[in-house]
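[1] sequence and predicted structure, then a few things I'm wondering about:
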Amino acid sequence: MQARFDSILSSLDDCRKVLLAVSGGVDSMVMAKLFLNSESHIPFEIAHCNFHLRGEASDSDEALVMDWCSRSGVPFLKKDFATCEYAAEHGVSLEMAARTLRYEWFDELCRTRGYSFVAVAHNANDNVETFLLNLLRGTGIKGLTGMKAVSAVPVPGSGTRLVRPLLGFSRGEILEYAVKSGVIWHEDHTNADTTFKRNCIRNEILPLFSRLNPSFLETISADMSRLSREQEAADRQFVSEAASVLSVPVGEERLRIDAERLRNMPDPEWLLFRLLEPYGFTSPVCSDLCSLIGRQGTFSGKVFHSEAFRAVTSGTSVIVVPASRTRDRSGVEVRKEGEYSVAGIRFSVTLREWKEGMPLRNTPGMLVFDSSALSFPFSVRLWENGDWLCPLGLRNSSGGRGRKKISDLFVDLGYSLPEKEVAPVVEPSGKGNAPGHVAALLWERIDDSFKVTEKTASVVVIERRP
């Protein structure tokens, strides 16, 4: 097994230093042992995640991995995660929360410490289990191609590479090596709970497959390899070209699909599924969405869900964004100049002397207020129902300032549902301010009473930061 493992390591391009993700289970402890004994002598370090989901057992796993590193002279890195809180805040399952947290940490470590790869201990059985899970929930070719030996870390925008050096080894081979080599590991007691689908497949279905075909792992692995080649051919010939026409992601968006163009494409439902499949959307969900696209009538404001993303219909587009988060709507009090953040949106506040001829709005991410009207302290928060302002130049039937709801401004500005959810407003302080009256919708519209005039001596500038 060591010789086969070393052959896999030698095939990796530009492999200078590797970060090993080690949980304390048999697969990852065997992987660590194989790296330690490898004749390739590739430098490596161990990363351990404590998700604090199994009480003392989680701490015991950490102690096991830390002790192995100490005895083996291998650097040990670990991080504690508030997994339950993250899952609740982001509206995702514990499994998805743990997956996101660990890969984001691995990506950060690779960028800051110079690792060539993150190595994880997925094996051939894991690959077949994933194949069957995808088949049960409904999938396309991509879901049947299995995990790749080398791929990208599943973090948006990451260039970090993920390697699975045990993917060609069965769980039986790994257990046999562990026993013969004296590897110590911890068994997660939840692995025996067959109420979980993966455990049911692992403990009940795969043994049956093994009776029907002792070589089922090799057979299904070969099928996945063939399907992978077919998928790659389809991507090159059709999907990638269509995606370049249909999709232009912006900002927090992962994908924006032009529904009108999609409607006129050959086999739009299949194409929609291929575009959305990487974001975890199942075939039934894509079918429902495609039916909506093909119908006449109301289109905007419909939401379709996957585990970690939402597909939101807006205007003539379908926008894919991360799953909803529980936003802190309390906002932030701005008492002086400085850098601030609301719901992940960063902005600066500066006080400047005003001179005639200075631009009122240098960039789309800047608004300028008369400082005598908008004085410190004031608040910046996410908008709420009932918020309103008097836009510059808008008059009512009596010639006075015209009032407009922020929700109506969204319609005028063509805001999508995801954009509305994180739209910040400026709320002035003072007892004289009417309920719901805001000084601006950042960075779109300012209230008439806060504008710069010929009497302005200084201004408050609120500018969005990347």
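    Now that the structure is in, tell me what you want to look at. Numbering: from 1, shown residues only.

[2] going by C-alpha atoms from here, please, whenever you check contacts or count neighbours.
    Noted.

[3] just to check, residue 125 is in contact with residue 168?
    No. Using CA atoms under 8 Å, residue 125 makes no contact with residue 168, being 9.2 Å away.

[4] just give the closest residue to residue 51, not the sequence neighbours.
    In space, and not counting its chain neighbours, residue 51 is closest to residue 81: 5.0 Å by CA to CA, 6 or more residues apart in numbering.

[5] okay, now that neighbour: neighbour count?
    Neighbour count for residue 81, taken as other CA atoms under 10 Å: 17.

[6] just residue 389 next, same as before
    23.

[7] what do you get for residue 35?
    For residue 35, the tally of surrounding residues (other CA under 10 Å) stands at 23.

[8] tell me which element the residue of the chain most remote from its centre is part of?
    What lies farthest from the middle of the chain is residue 398; by CA atoms, centre = their mean that is 50.4 Å. Using DSSP states H and E, residue 398 sits within no helix or strand.

[9] cool, residue 127 as well?
    Judged by DSSP H and E, residue 127 forms part of helix 124-137.

[10] so what touches that helix?
    With contact meaning CA atoms under 8 Å, 6 or more residues apart in numbering, helix 124-137 is reached by 143-147, 166-171, 197-198, 201-202, 217, 220-221, 282.

[11] quick one: residue 391 from residue 402, how far?
    Separation of residue 391 from residue 402 (CA to CA, to the nearest Å): 7 Å.

[12] neighbour-wise, which of those two wins?
    Neighbour count, other CA under 10 Å: between residue 391 and residue 402, residue 391 has more, with 22 against 16.

[13] so that one touches residue 445, yeah?
    Yes. In this structure, residue 391 is within contact of residue 445 by CA under 8 Å, at 6.5 Å.

[14] one more structure, for comparison:
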Amino acid sequence: MQKVVQYIKHHKLFSPDDKILVALSGGADSVALLRLLLSLEYTCEAAHCNFHLRGAESDRDEHFVRQLCLENRVTLHTVHFNTEQEAKERHISIEMAARELRYTWFEKTRKACSAAVTAVAHHQDDSVETLLLNLIRGTGINGLRGIRPRNGHIVRPLLCLDRKEIVSYLESIGQAYVTDSTNLLDEYTRNKIRLNLLPMMQEINPSIKESILKTAEHLDDAASIYNTSIEEAKLRVRIPEGINIDALMQEAAPETVLFEILHPLGFNTAQTRDIYRTLDGQSGKAFATSSWRVIKDRDSLLIDPIQKVVKPLLEIKEYPYTPDFMIPRDRATACFDADKLKHPLSLRLYRQGDRFVPFGMRGRKKVSDYLTDRKFSLLHKERQWVLCCGDDIIWLVGERADNRFRIDEKTRKVLVISTTDR
């Protein structure tokens, strides 16, 4: 079809010399994609996933695909997934599990067969349904652009055609295909849109699909301008530790900028709104996804990957104290009068309420106040280790020793403790 040729060229999806891996389910759209590309003399290999979700029907699809590739002399790659178990183990929907399994395997297979791209068979109707689905679930402007022609190595050459055009093409060349029975069931959200919502909308406007796609085109241009502005705003507000709150509040739409920074990290709209509301509040409020934390800290929002705090390794050596003993001056080493250490040493993280006597001082000071004076962030404070002798802190590791255990004129033995690289 000339329309497909023009679409491929316009969006620069691939070149005539490229090898293309075609995602082949056996349905009308993927079969049409393969046959079209072969008729245009592209070099193709095919990839089929058996998700084992429809019993014998899943095996029927695989058999059909094998025969189709055999007849057209196309190399076929297949894989079998236990999709339900994957979804259960990861606590995600079956649809999400299937999607992630599929695209991960497609990319692995594309590299293995040296294909330039993986072509999937999304078409205009899919784009309309995706836009409506995003609108129902709640989305920003990028979710209203429809399906993109290209996403990395994934290309979609059939977005210029609708379902009727695809079926008509297959009928014209006498090509059979299989039908997924679940597409006829009012079971999943997308099917509800296809079978119920769109027909109701077509009663109001028979050209509703065309209207939605035209709107998506307009929003695509608007989204390009929006994304450029967002990237510029990110540069203005980001700091190494996270986000500068004062800079964020200078933006025309600070909550939107905040959302665009945090959403890729897994924070949803409601969480972002809650974080935004804490910006003028007290420090310490924390929010988290499975992988990231955001903490309000004075004039910053700290953004930190969730990771295990690694206990430092300490090297402990004892020396006789002599007049020529040189006390190291680096923060990674602390020296103590060994005879003043009457109890076993232990290492733990700093706790609220901890106190010590900073080296060179006489009175006790809260560790939290000391760290604040040193302009430590909340994240830095959380990771501050303290070395204790019994109940007493003798060293804020890497920072400052306790004055009560210092070397003096009565010292006979020196304990030198240093942090070491792992």
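    Nice, thanks for sending it over. Since this is a predicted model, take the numbers as computed values, not measurements.

[15] hmm, back to that, which residues sit in contact with the residue farthest from the centre of the first structure?
    By CA under 8 Å, 6+ apart, residue 398 of the first structure has no neighbours at all.

[16] look up how far residue 446 of the first structure lies from it.
    As for residue 398 of the first structure, its distance to residue 446 of the first structure is 21 Å (criterion: CA to CA).

[17] next one: residue 288 of the first structure
    Using CA to CA, one gets 40 Å for the distance from residue 288 of the first structure to residue 446 of the first structure.

[18] kindly report the same for residue 30 of the first structure.
    Using CA to CA, residue 30 of the first structure is found at 62 Å from residue 446 of the first structure.

[19] neighbour count: those two, which is higher?
    For residue 30 of the first structure versus residue 446, neighbours defined as other CA under 10 Å are more numerous around residue 30 (25 against 22).

[20] that one pairs with which position in the second structure?
    Alignment note (TM-score structural alignment): residue 30 of the first structure maps to residue 32 of the second structure.

[21] isn't there a helix covering its match?
    Yes. The assignment for residue 32 of the second structure (DSSP: H, G, I helix; E, B strand; the rest coil) places it in a helix.

[22] the residue nearest to residue 51 of the first structure contacts residue 53, correct?
    No. Counting by CA under 8 Å, residue 81 of the first structure sits too far from residue 53 to count as a contact (9.5 Å).

[23] distance-wise, check residue 237 of the second structure relative to residue 274 of the second structure.
    19 Å.

[24] mind checking which of the two has more residues around it?
    Using other CA under 10 Å as the criterion, residue 237 of the second structure and residue 274 rank with residue 237 on top: 21 against 11.

[25] and the gap between the more buried one and residue 264 of the second structure?
    16 Å.

[26] right, and the helix or strand after the strand or helix carrying residue 36 of the first structure?
    Following DSSP H and E, one finds residue 36 of the first structure within helix 26-37. Scanning forward in sequence from helix 26-37 of the first structure by DSSP H and E, the next helix or strand is strand 44-50.

[27] chain center to that following strand, what's the gap?
    Relative to the chain's own centre, strand 44-50 of the first structure is displaced by 22 Å; criterion: CA atoms, centre = their mean, to the nearest Å.

[28] how much does the helix or strand just after that strand stray from the second structure?
    Counting by DSSP H and E, the element after strand 44-50 of the first structure in chain order, helix or strand, is helix 56-72. Aligned to the second structure and superposed, helix 56-72 of the first structure gives a mean residue distance of 1.5 Å (mean CA distance after the TM-score superposition for the first structure).

[29] now do the buried residues in helix 56-72 of the first structure.
    The neighbour-count check on helix 56-72 of the first structure (16 or more other CA atoms under 10 Å) flags 58, 61, 62, 64, 65, 66, 68, 69 as buried.

[30] give me the distance from it to the chain's centre.
    What separates the centre of helix 56-72 of the first structure from the centre of its chain is 29 Å, taken as CA atoms, centre = their mean.

[31] quick check: the spatially closest residue to residue 302 of the first structure that is not a sequence neighbour vs residue 263 of the first structure, distance?
    Computed as CA to CA, 6+ apart, the closest residue to residue 302 of the first structure that is not its neighbour in sequence is residue 313, at 5.3 Å. Per CA to CA, residue 313 of the first structure is found 14 Å from residue 263 of the first structure.

[32] which one's more surrounded, those two?
    Neighbour count, other CA under 10 Å: between residue 313 of the first structure and residue 263, residue 313 has more, with 26 against 16.

[33] so the counterpart of the more buried one in the second structure: helix, strand or coil?
    By TM-score structural alignment, residue 313 of the first structure lines up with residue 294 in the second structure. Here residue 294 of the second structure is recorded as strand under three-state DSSP.

[34] right, and residue 294 of the second structure touches residue 300 too?
    No. In this structure, residue 294 of the second structure is not within contact of residue 300 by CA under 8 Å, at 10.0 Å.

[35] which residue in the first structure aligns with residue 181 of the second structure?
    Under TM-score structural alignment, residue 181 of the second structure pairs with residue 189 in the first structure.

[36] from residue 199 of the first structure, how far off is its match?
    11 Å.

[37] the more surrounded of the two?
    Shown here are residue 189 of the first structure and residue 199; by other CA under 10 Å, residue 199 has more neighbours (16 against 9).

[38] and the residue nearest to the more buried one when sequence neighbours are not counted, how far from residue 219 of the first structure?
    In space, and not counting its chain neighbours, residue 199 of the first structure is closest to residue 191: 6.0 Å by CA to CA, 6+ apart. Counting by CA to CA, the gap from residue 191 of the first structure to residue 219 of the first structure is 25 Å.
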